[in-house]
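Peer 1: Give the three-dimensional model of this entry:
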Amino acid sequence: MTDDVTLGIAIDCTDPRMLARFWTTALPYVAASPPAGWASWEDFLTACDVPESEWNDGASIEPANGSGPTITFLKVPEPKQTKNRVHLDVKVSGGRRVDPQTRESRIRAKEAELVAAGAVNLTEYLAGDHLDHLVMADPEDNEFCIV
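Peer 2: Predicted coordinates for the structure are as follows:
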């Protein structure tokens, strides 16, 4: 095993910049920095002779605190067609050790924020009589959970 292996997550989509913006709202992430030596992605793409019409073929976000995987959004021609086999969890509740009303309040606050940013609530799951988590869809119908 080598120490130079890192984890990155790639999500296919039709509008990478839009979806990257959504996920910087959902997670403590920011737009990825341009490659070292470049002041902006536009400068880098121009220097690499990438036509401006292709600048939205991909977008990346990175953890604001520098710890965790990058998430890259890659343009594909077709819309999402089936259920995700892998999904992201937006963990805000503090887990089941937290008072159920506090958990629900935290989950509902994040739900409201993400619905305002274009997400849709698909399903609610209970643990006993209390909200456990929500299954949501991002603006391109990729499922994720608010836990």
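Peer 1: CA only for contacts and neighbour counts going forward, please
Peer 2: Noted.
Peer 1: right, and residue 102 touches residue 93 too?
Peer 2: Yes - at 7.5 Å, residue 102 counts as touching residue 93 under the criterion of CA atoms under 8 Å.
Peer 1: out of those two, which sits in the busier spot?
Peer 2: A count of neighbours by other CA atoms under 10 Å puts residue 93 above the other of residue 102 and residue 93, at 23 against 12.
Peer 1: Doesn't the more buried one lie inside a helix?
Peer 2: No - counting by DSSP: H, G, I helix; E, B strand; the rest coil, residue 93 is not part of a helix but coil.
Peer 1: Quick check: it vs residue 114, distance?
Peer 2: 15 Å (CA to CA, to the nearest Å).
Peer 1: now residue 13
Peer 2: For residue 13 relative to residue 114 (CA to CA), the value is 18 Å.
Peer 1: Repeat that for residue 138.
Peer 2: 8 Å.
Peer 1: And these two? Which one has more around it.
Peer 2: When neighbours are counted by other CA under 10 Å, residue 138 and residue 114 differ, and residue 114 comes out ahead with 22 against 19.
Peer 1: Is it correct that that one falls within a helix?
Peer 2: Yes - counting by three-state DSSP, residue 114 is found in a helix.
Peer 1: can you tell me which residues contact it?
Peer 2: By CA atoms under 8 Å, 6 or more residues apart in numbering, the contact list for residue 114 reads 22, 25, 26.
Peer 1: I'd like the structure of this one too, to check against the first:
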Amino acid sequence: MSGPLDFQVTFDCADPEGLGEFWCAVLGYEREKPPDFDTWEEQLVAWRVPEELWNSRNAIVDPEGRRPRIFFQQVPEGKVAKNRLHLDVRAAPGKTGDERMAALKEEAERLVGLGATQLRVVDPAPDNGEAGWIVMQDPEGNEFCLD
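Peer 2: Got it, this is the predicted structure:
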């Protein structure tokens, strides 16, 4: 294949719709529209998907089409260990020092209100390039950083 490949980010989770709503609020994304109908309920009925499977998958997209699609798939097991891959949510681009940390802390408060958990604050220091960040978890325990 020639040219760059596209990709999506996939989360294994218990509640694809709920986790998708959380990440829509974090990233300014929206739920992907159904291909043939106005609502997902109509689409799933047309596809003859059993109602107990309606929350088994969900996809959210950047309304501007610039950032990757995020897909959520239901799995039976819960999260048991630290993520090997995580998202860095760029909440303070171009800011440094106290201004950066104030912006990150403000965003952390907003996300806690949406159901996230703040795990720890890493203050700016010489060994991290004076950057600083905040480690968070989404409502299902997936780690991400406010950067």
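Peer 1: Surely residue 75 of the second structure touches residue 16?
Peer 2: No - contact criterion CA under 8 Å: residue 75 of the second structure and residue 16 do not qualify, at 9.5 Å.
Peer 1: who's more crowded, those two?
Peer 2: A count of neighbours by other CA under 10 Å puts residue 16 above the other of residue 75 of the second structure and residue 16, at 22 against 15.
Peer 1: My read is that the more buried one contacts residue 56, right?
Peer 2: Yes - using CA under 8 Å, residue 16 of the second structure makes contact with residue 56 at a distance of 6.3 Å.
Peer 1: which residues are common contacts for these two?
Peer 2: By CA under 8 Å, 6+ apart, the residues touching both residue 16 of the second structure and residue 56 are 73, 74.
Peer 1: for the first structure, what spans make up the strands?
Peer 2: Remark: strands assigned in the first structure by DSSP state E are 8-13, 29-31, 58-63, 70-75, 88-90, 120-127, 130-137, 143-146.
Peer 1: need these in CSV with mean neighbour count and distance to residue 109 of the first structure, can you?
Peer 2: As requested, the strands of the first structure are exported to CSV (neighbours: other CA atoms under 10 Å; distance: least, CA to CA, whole Å):
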stretch, mean neighbour count, distance to residue 109 of the first structure
strand 8-13, 16, 25
strand 29-31, 20, 18
strand 58-63, 21, 21
strand 70-75, 20, 24
strand 88-90, 16, 12
strand 120-127, 13, 13
strand 130-137, 19, 12
strand 143-146, 21, 10
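Peer 1: Could I get the ones you listed in CSV, plus columns for distance to residue 110 of the first structure?
Peer 2: Formatted as CSV, these follow (distance: least, CA to CA, whole Å):
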stretch, distance to residue 110 of the first structure
strand 8-13, 21
strand 29-31, 15
strand 58-63, 18
strand 70-75, 20
strand 88-90, 9
strand 120-127, 11
strand 130-137, 10
strand 143-146, 8
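Peer 1: Tell me which residue lies nearest the centroid of the second structure.
Peer 2: residue 23 (3.9 Å; CA atoms, centre = their mean).
Peer 1: which residues touch the aligned partner of that residue in the first structure?
Peer 2: Aligned counterpart of residue 23 of the second structure in the first structure: residue 23 (TM-score structural alignment). Neighbouring residues of residue 23 of the first structure by CA under 8 Å, 6+ apart: residue 29.
Peer 1: same thing but 10 Å
Peer 2: The contact partners of residue 23 of the first structure, taken as CA atoms under 10 Å, 6 or more residues apart in numbering, are 29, 30, 31, 61, 71, 90, 114, 117, 138, 139.
Peer 1: That concludes my questions; thank you for your assistance.
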